Structures are given as structure tokens and as C-alpha cells.
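Engineer: here's my sequence, what's the structure:
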Amino acid sequence: MHFENSLTFARQLDQSDPLRSYRDRFYIPERNGKPLTYFCGNSLGLQPKTVRHALDQELAVWQQHGVDGWFEGENPWLTIHQRCKKPLAQIVGAKPSEVCPMNNLTVNMHLLLTSFYQPRGNRTKILTIGGDFPSDQYALETHVQSRGLKPDEILIEVFPRTNEYTWRTADILDAIEQHKDSLALVLMSGLHYYTGQVFDMAAIAQKAHKAGVLVGFDLAHAVGNIPLQLHDWGVDFAFWCSYKYLNSGPGGVSGLYVHEKHHETALPRLAGWWGYDESRRFEMTKGFVPMPGADGWQLSTPTVLAMAVHHAALQITAEAGMKALRQKSELLTGFLEFVLNETADLTFMTPANEAERGCQLSLLIPKNGKSTFNYLAEQGIIGDWREPDCIRLAPAPLYNTFEEVWQVGEIFRTK
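Structural biologist: All right, here's what the predicted structure looks like:
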């Protein structure tokens, strides 16, 4: 699209936006009675207006039924996770049996590593990207140590080339080829938190499988942001959080995916009673018998209130559809890149190719970066500061507008 840097043009885009009504389904933060420009959905999504009703419903069940809420009523808590499976499957491109909401992201990462990282013989190493999200780095390091292995000997990190901010797919594929005889697993983010780069997950999965290596992805910054086809890509497993683009609340319930080809395999796992065969769960017998599919990786009793919020938020994303969300996202981010280029001398760490980025631009500002970020905040622009010199701006298609994007450009112009 040919962009114009004008308020009139921005408003025309908003008028023709098929998703424009979705903004009214969220609470927009305010300061002194004026709405803020919230470009921080990559850190915490906004609150859907349906959340309070969803919580009130479950609170009423607790009030009226007590413990019998697990079994009574239209939606008994015993099967509360099942409400989320269909929309989750739609969002990540999977079958409902392959997904399950549960726990938090890093807990699920450790659970899946227990099952899918099986070092044997010469195949002991894990290939990942250097500078991945810190929680993933810590999880990999300590998980490897818990197996009696040394991270420095096990972890193979692929970094961007010198003087480049993002990874070349060819370099990741070449690294898999180079180390194929020693790899037990490829595990990395599907979308990089710092740069906003989308990785070619289909190509990485195909290359890993050709080498006889399992592959998993952390989708914390990808789920609800970009279209995913985990089942068709043959991804073995994945995990994510729900409080960014899925808008499920601070620290909201996480989720995981396990491809159906692994459902009948006797994979090792750390088990808990909520992953036990539901039809026999209350027999309280010894010997773990897992639920079929991804549900068998559950551990503990689900947090009902968090699950209710998650379900309410998921319905909005699933209703809008990832195709429409992605189309608007590419326009929003492209327009933001255009107006910033028109108004300021900035370096973008995020790829210029719209197919290689989510709804995020990472601005590299080596001098006065923090003061620039503070100035934006004073003007009502809520972004995200990442040390040492990066401002992340993430216009989310469910609730951000093109007029807001134009206003951000104007504020950079006047700084």
C-alpha cells in the first residue's frame, strides 16, 4: 500500500478497517481522563470488557455451589480447560487434542523438555538461538544441569552475523546440518522478543526432521500475533503464555501443544493427578495413566478464575481470526515504520520484510534512548524499554488504530 503521512489518511484507514469495532471491546488505559496510546501489547495485552462477567459467573458458582462447582452447573469446573481447546487450536493451527491450557510458560517448557529432550549416544546437544528470551536461557541451562550435563558442552547457540541484528534462516539451517549427528533437539523462540523477528518455523522443522531431530518452539511472542500452522508444519511441541497478544491477564494461564504423532508414544514425563485419565481420576490409585493427547501433560488442579479470563479473551481472538488480524497488523506496523522514517532518523532492528516480523518495531537508539522513551511516556505513548538501547513499539490490531500510529510519528517529529 502507498502510505501518506497525514491525519486524514490515517483516519481513512481506520474507517475502512474491518476490525475497528474490536477496540470497543477492550478497556483503554487513561491518564487524567484521556486515553493513552498503548503500544505495549507485546508485554501485556489490554483487558477485554467480557472478563469481569466471566469472573463473576465463576464466583457465583463458587458462592452457590462450593466444592460441587467441580461437577454441577452448565459448565462444571472439572472440564473447564476443554472450553479453551477449540479456540486455542484455531489460533495455533492445531487439532483440539493437541493443545491444552495449563500452568505457566516456563513450567510447561520444563515439562516438555522432560519428555522431548532425550540425550542418547552421540545425540546429546540442543540447538537454540543466542540471546533468546532470558527465561528460556535459564530454563535450558538448569534443565541440562539437572540431567548431570554441562550447558557449555550441550547448548549450541546460533547468533546473527557481525553487524546484523537479526538471524538469517540459512544460518540456522546450516547449523542444524553441521551438527545433525550430535543434535537431540532444536528448541528456540518462534518470534524473537527483542527484535520482533519471525523465524521460518516450517523450514526449521523440516530441516530438523530431515536430520532425525525433534523440534519445539517458544511461542510467547508469536501466539495471537502471527498465523501459525503447528500441525501442518510437523512441529513436535510448543508452549506459550497468554498475557501478551491473547490478552488473558497478568501472569495468565499458559498453554502447550504436542503433535498427535506423539500421543501414543510412551514418552517420559513429570506427572500430576490432573493429567491422569479423567474417567478414573477420583479412584486415587497408584500408577499414572495419562489423559489422551496434550491433556496428559497437565499437573495440578487448574486455576478456575484464570481459566475463565483466558476463555473470555480467547473467544475475541478466535472470532476476529488470525488472517484478518495479520492483515491489519502488517498495515499498522508498516504505517508505523513509514511515519517514523518520515519524521525521525531511527535505526530499526526489526526486519523490513513484513513477512519476517510481527506487530512490533524495535528502535535502536544508542544515544539518549532512555530519555526518548521517557518523553514518549510523558506524551501518553506506552511502549517498552529494553536495556541497553532499545524501544519496542507494538501496535496490536485488536485495539490500536492508524490514527494512534500517526500521532506517534508526530510526537517523534516534535521531540
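Engineer: going forward, measure contacts between C-alpha atoms and count neighbours the same way
Structural biologist: OK.
Engineer: what ranges do the helices span in the stretch 251-400 of the chain?
Structural biologist: Applying DSSP state H, counting those that start in this stretch to the stretch 251-400 of the chain gives helices spanning 304-320, 322-343, 369-378.
Engineer: and of those, who's closest to S362?
Structural biologist: Distances from S362 to each of those were compared using C-alpha to C-alpha; the shortest belongs to helix 322-343, at 10.2 Å.
Engineer: could the helices of the stretch 251-400 of the chain be laid out in CSV, adding distance to E356 and mean neighbour count?
Structural biologist: Conversion of the helices of the stretch 251-400 of the chain to CSV gives the following (distance: least, C-alpha to C-alpha, whole Å; neighbours: other C-alpha atoms under 10 Å):
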stretch, distance to E356, mean neighbour count
helix 304-320, 21, 21
helix 322-343, 10, 20
helix 369-378, 25, 16
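Engineer: from the centroid of this protein, which residue is nearest?
Structural biologist: Nearest to the geometric centre of the chain sits A220, at 2.4 Å (C-alpha atoms, centre = their mean).
Engineer: not counting sequence-adjacent ones, nearest residue to that one?
Structural biologist: Leaving out its chain neighbours, the residue that sits closest to A220 by C-alpha to C-alpha, 6 or more residues apart in numbering is W240, at 4.4 Å.
Engineer: residues contacting the spatially closest residue to Y257 that is not a sequence neighbour?
Structural biologist: Closest residue in space to Y257, ignoring its immediate chain neighbours: V99 at 4.4 Å, by C-alpha to C-alpha, 6+ apart. With contact taken as C-alpha atoms under 8 Å, 6 or more residues apart in numbering, V99 is in contact with K85, L88, A89, G255, L256, Y257, V258, G293, A294, D295.
Engineer: what about the last one, neighbour count?
Structural biologist: This points to D295. D295 has 28 neighbouring residues, counting by other C-alpha atoms under 10 Å.
Engineer: any idea how far S97 is from it?
Structural biologist: Between D295 and S97 the distance is 8 Å, computed by C-alpha to C-alpha, to the nearest Å.
Engineer: to check against the first, give me the structure of this:
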Amino acid sequence: MTKHLWTLDAVRKLDQEDPMKHFKKEFYLKESSYYMDGNSLGLLSKRAEQSLFTSLEDWKTSGIDGWTEAKEPWFYLSEKLGDETAPLIGAKPHQVINTGSITTNLHQLLATFYNPAGKRTKILADTLNFPSDIYALKSQIKLRDLDPAQELVQIQSKDGYTLEETHIINQMGEDIALLLLPSVLYRSGQLLDIQRITEAAHKHGIIVGFDLAHSIGSVPHSLDEWGVDFAVWCTYKYLNSGPGGVGGLYVNERHLGRSPGLAGWFSSNKQKQFDMEHELTPAEDAGAFQIGTPHILSSAPLLGSLELFHEAGIDTIRTKSLKLTRLFMDLIHQELSGKGFRIANPMEDERRGGHICLLHKEAASICQALKVEGVTPDFRAPDVIRLAPIAFYTSFEDVFTVVQVLKDIMDQDKHKQYENERGIIA
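Structural biologist: Below is the predicted model:
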């Protein structure tokens, strides 16, 4: 932690020097409010709005011809989005496709890559992953007439918030068929060492997949270089595609050409798709892992959003993100000492994703008080306040102000008027 005191003037100097400060005007932000939940749902940008309007106009003016004659032809939209996304994850474009939802895509890739045989029947996961991933893993095990209680190995956490890579590697054995882990843990914000884990797993002959939901758009990746077999992600968090925005998947090129585990209409080679044959000719690229017709109106906003990522550059985004979270931690220590808070995310830059994990026994009521004061946080049971300063639309002064609001809440006991219980949606 920094040894000097952060002042408002010092924080404003950071904003003056910020190479990304001009991007804030690209987003729709409420006056006198501070949005710290972009790791759950990113805000709407003017570019995303315009690209959605373009697809609506294409539908209005072209009807069915929009599939091939639209300004952004729908038949090739998923592939174009894959091409635009590929640089964010360090992948060749033909290995990336934007399609379906994160959980649908996970089911697709598990159906393709989880092939239990002989003594190699188990899946290695963890106890801290988002529930949907675990539901999918258990479902796929059951579909093979196996018992999840026997075949799903979940790595334990020593502190309830983080994982140790050495402990993960020690669980790898000749009985493990597939490994699935989050790149960034959704509660604590811990960034796992993807390269180290992948290399160790491959030495044991294990297929390696990662859920990038809490890292894509915030952290640079080198999936090709690291040799990851597959990955899935959503786009409505850091990628700002909108609620229910289209998901994405990556399949390493060494696996391309195989038939998808779950075949569908858009798994087809595009030149053969309308031959209407009952024998599938799968696409030769990641498009083979699509299933149904693309969701055009939930895909279109991503086109505009990705323009901003290419203009800013993912390395610049990461640099600012780390500075924002570092400032948050410094200010928490400076202003909130002795008020019952504890930081649970890793302190080291190389082990931290894009959000702060702040613990307090009254976290639920504090989050309610923050919202009343114009700050949008994110609560995760039982005691986590997640605060995500997004590089595109969060200033360093915003971070300073949020900590001052939090300090005032605690000094005045404003949270005491609320029940320390989560709402239906936390």
C-alpha cells in the first residue's frame, strides 16, 4: 500500500494524465452517480446503441434480405464478431465465434471435449466457480450415466475466497479427463495463472478449458500461446454488449475440423448450409460450434462496443484498470481503517482482475446504503461488496468519491436502517 496520503488534487492529476479519459463521454452515465457494477453488467455506449439501430434499420428496410444484403449482413455477423474479439484473447480469428450464451457454449464444448474412457473419467473444477458452470459440469456427467459425486473433483479453497495454483496442479492425475476453471474468480477477483495451469494439465494429458467471463475485456490473454484447448465467455460485463448479450467461445485450431458435440443448423459449413442435407458438413472453423440461428439484436451492440476496445487497446485498458483498483485499495486503507472492512482480492497486480472484493459482516445493508447515496455496487453472499471501476467510464476522482461516500455511511451508521439481507437480485 502507498505510504503517502491521497488527496483530491493528487487524484485529479491522475485524471489529467489519463490517456483514456475521453472515452467516458462515449457512455450513458447518470448525473451524480457512480457505477461500480460493470463486472456484472456493463453500461451502454453510444457506439453499441448505434450498431443496434443499424441492425433494426436493416430489418426494417430489407426484411429477409438482411441476411446477406444488410449493412452488417446477419449471415456472417457471428464470424465478424469473432474476428473482432480475437485480439482481446490472443487468438487467431478462425478460432473464435460469438454465439449463444456462456452456459450454452459451455455445454457445447463439454459435449465435444468431455469423453470419459477407461480410468480417465473425472472433471477437475473448483468450489469457488460461478454456480452455472458447476450445474453444466454435473449435467454433462449425468448425461454419460456417471455420478457427479464421484466424477466431479472440486478443488477446495483455504480461505474461502482464493485458490492456490500449486494445489490445483497437485490434484491433476491420470483419472482426470478435463479441467474447467474461471480465469478470474467472480467473488474475490483473483486472476489465475492460466499458462502455468494449462502447461501442467497438458503434461497429464488433460483437456483444458477456461471461463473468461470476469477477465475478457479487462485483462489481456494469450490463449494461443498458452495452448488452452477451449474457452467460453459472456459479453455483457466488461465488453458492454447489453443484458443477455451474445456469448462467445474459443477452440484451439488443433481441435478444429472435429464434429461438434451438439450439432445444429448453424454448425454447418456456410457453403453447404442451404443444401438442406440431413448429414452435417461442419464448418472448418469455430463456427462449427454454433448451434442455432444467431441472435442478431443481442449481437449487434457488440459491434459498436468492440470498436472502442480496438481504439483504446487492451493493454492500455489493463494498465488503467490496475491503477484504478490500486487506488481503491490505497483509499480503503487510508479512509476506512478500523471500520470492519477487509480486502479479500489479491494485492499483486499480476494476480488481480478488474474488481475489488471488500468484505464486511454487514455487506448487504452497506450495499443498500450505497445505492441510496448514488453508488451502484454489487453484493455477493454472505459478506462480499464487489466494486468494479471500469477503465472506459470510471475516473480516478470517481473512485475517490465512492470511498468518501462509503466512509460517510459508516461514520453516520446510515446502513443500520436497512436489513442485512440481499434482495431477489443481489
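Engineer: please tell me how far the equivalent of T99 of the second structure over in the first structure sits from T301 of the first structure.
Structural biologist: When the first structure is aligned by TM-score structural alignment, T99 of the second structure is paired with M102. Separation of M102 of the first structure from T301 of the first structure (C-alpha to C-alpha): 9 Å.
Engineer: higher neighbour count, these two?
Structural biologist: M102 (26 against 14).
Engineer: pretty sure that one contacts Q298?
Structural biologist: Yes: distance between M102 of the first structure and Q298: 6.5 Å, which falls inside the contact criterion (C-alpha atoms under 8 Å).
Engineer: show me where the second structure has its strands.
Structural biologist: 34-35, 96-98, 122-126, 152-155, 176-182, 207-211, 230-233, 248-251, 342-343, 356-359, 375-376, 378-380, 384-387 (DSSP state E).
Engineer: kindly reformat those as JSON lines containing distance to D408 of the second structure.
Structural biologist: As requested, those are arranged in JSON lines below (distance: least, C-alpha to C-alpha, whole Å):
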{"stretch": "strand 34-35", "distance to D408 of the second structure": "15"}
{"stretch": "strand 96-98", "distance to D408 of the second structure": "44"}
{"stretch": "strand 122-126", "distance to D408 of the second structure": "38"}
{"stretch": "strand 152-155", "distance to D408 of the second structure": "39"}
{"stretch": "strand 176-182", "distance to D408 of the second structure": "35"}
{"stretch": "strand 207-211", "distance to D408 of the second structure": "37"}
{"stretch": "strand 230-233", "distance to D408 of the second structure": "37"}
{"stretch": "strand 248-251", "distance to D408 of the second structure": "41"}
{"stretch": "strand 342-343", "distance to D408 of the second structure": "17"}
{"stretch": "strand 356-359", "distance to D408 of the second structure": "16"}
{"stretch": "strand 375-376", "distance to D408 of the second structure": "13"}
{"stretch": "strand 378-380", "distance to D408 of the second structure": "19"}
{"stretch": "strand 384-387", "distance to D408 of the second structure": "16"}
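Engineer: for those, which one ends up most surrounded?
Structural biologist: Of all the strands of the second structure, strand 96-98 has the most neighbours on average by mean count of other C-alpha atoms under 10 Å, namely a mean of 32.
Engineer: report the distance from it to the chain centre.
Structural biologist: Averaged C-alpha coordinates place strand 96-98 of the second structure at 15 Å from its chain's average position (C-alpha atoms, centre = their mean, to the nearest Å).
Engineer: quick one: average offset of that strand versus the first structure, please.
Structural biologist: Between strand 96-98 of the second structure and its aligned stretch in the first structure, the superposed structures give an average distance of 0.2 Å (mean C-alpha distance after the TM-score superposition for the first structure).
Engineer: out of the contacts of V99 of the first structure, which is nearest to S371 of the first structure?
Structural biologist: Sorting those by how near they are to S371 of the first structure, with C-alpha to C-alpha, puts G255 at the top with 37.0 Å.
Engineer: the closest one pairs with which position in the second structure?
Structural biologist: By TM-score structural alignment, G255 of the first structure lines up with G248 in the second structure.
Engineer: look up how far A200 of the second structure lies from that match.
Structural biologist: Going from G248 of the second structure to A200 of the second structure by C-alpha to C-alpha gives 25 Å.
Engineer: just F274 of the second structure next, same as before
Structural biologist: Remark: distance between F274 of the second structure and A200 of the second structure (C-alpha to C-alpha) = 43 Å.
Engineer: K210 of the first structure and W233 of the first structure: what is the separation?
Structural biologist: Distance of K210 of the first structure to W233 of the first structure, computed by C-alpha to C-alpha: 13 Å.
Engineer: which one's more surrounded, the two?
Structural biologist: W233 (17 against 13).
Engineer: give the equivalent position in the second structure for the more buried one.
Structural biologist: W233 of the first structure maps onto W226 in the second structure, by TM-score structural alignment.
Engineer: same deal with A139 of the first structure?
Structural biologist: In the second structure, A139 of the first structure lands on A136 (TM-score structural alignment).
Engineer: what's the answer for F335 of the first structure, then?
Structural biologist: F335 of the first structure is assigned L327 in the second structure as its aligned equivalent, the criterion being TM-score structural alignment.
Engineer: for its match, give me its contacts.
Structural biologist: Contact partners of L327 of the second structure, counting by C-alpha under 8 Å, 6+ apart, are F396, V399.
Engineer: from Q140 of the second structure, how far out is it?
Structural biologist: Here the criterion is C-alpha to C-alpha. By it, L327 of the second structure lies 42 Å from Q140 of the second structure.
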